[in-house]
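1. What follows is a predicted protein model with its sequence.
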Amino acid sequence: MARELTPFDITLLRKLAPECEDLICNGTRTEFRSILPPLANHYSTDEQDFVNRLSRLTDDEFTYLVGEIRNGHESVGCISPLYFSTLLDLVTERLSKRVSQELVSIYENDEGCG
């Protein structure tokens, strides 16, 4: 589910993608409504870069971002399966396998980009 990014969300996005100058998607010309899709689709050069960027988050910031996925505020449907798989590996490593499995269910039920 897309949302309006909070100031904290914008801070996280800019921490993850310092090259983010504005919050507009070049493809749709609309404002970013999530953190992970622009990170994966616009700023990360590959899966390893995606993980490296996510690794910049503190434990509290990472837990917040995963919480936003879990409560339906952070969209994951626009992320390719390869990128999502690397996110799951990081969630397993930093949080737990149980949370990772929960995210798989969320990903599978996400309606995608829309």
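-> Received, thanks. As the structure is a prediction and not an experimental result, all values here were calculated from the model. Numbering: from 1, shown residues only.
2. C-alpha only now, for contacts and for neighbours.
-> Fine.
3. any idea what the residue of the chain positioned farthest from its centre is structurally, helix, strand or coil?
-> With distances taken as CA atoms, centre = their mean, the residue sitting farthest from the centre of the chain turns out to be residue 29, at 19.3 Å. Here residue 29 is coil, with the state taken from DSSP: H, G, I helix; E, B strand; the rest coil.
4. Alongside the first one, take a look at this:
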Amino acid sequence: MARILSEMDIGILKMVAPECEGYLCSGSGVNYRSILPPLANHYSKDADDFLRRIKLLSICELKYLVRLIFSGEESLGCVPFEYITLFVENVSERLGEDIAAKVKKSYEDSECPA
């Protein structure tokens, strides 16, 4: 389910990717509709950098992202497997194994649009 980024979404994106100056995906030519795919695919240098950026999120911000994942509003389909694995591990450490398992299942159920 695509969404228009809210002020909170933009604030989170700017915090984890301060170099972000616009919200247009260079690959698809459409505006960002999620936070994690552009963070993984456009701003993070590698998986370790992605994890470093994810660790900047407060518990409230991480819970917010997880709620969006569960509602289907935050896309995971285009996030590389290695990155999602680190994200899920971080969710497990900070929010618990049950929530992390549900995030992992959401990723497994998603697919990147063609």
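-> Here it is on my side, so go on. In this text the structure is predicted, and so the values were computed from the model without any measurement.
5. And the residue farthest from the centre of the first structure, how close does it get to residue 89 of the first structure?
-> To residue 89 of the first structure, residue 29 of the first structure is 32 Å away according to CA to CA, to the nearest Å.
6. Likewise for residue 49 of the first structure?
-> Looking at residue 49 of the first structure against residue 89 of the first structure, where the rule is CA to CA, the gap reads 14 Å.
7. Next: residue 109 of the first structure.
-> 19 Å.
8. which of those two has more neighbours?
-> Neighbours were counted for residue 109 of the first structure and for residue 89 using other CA atoms under 10 Å; residue 89 has more, 15 against 11.
9. Contacts only, for the more buried one.
-> residue 100 (CA atoms under 8 Å, 6 or more residues apart in numbering).
10. List the contacts of the spatially most central residue of the second structure.
-> Centroid-nearest residue in the second structure: residue 36, 2.1 Å away (criterion: CA atoms, centre = their mean). Residues counted as contacts of residue 36 of the second structure (CA under 8 Å, 6+ apart) are 74-76, 79.
11. What lines up with residue 11 of the first structure in the second structure?
-> In the superposition onto the second structure, residue 11 of the first structure corresponds to residue 11 when matched by TM-score structural alignment.
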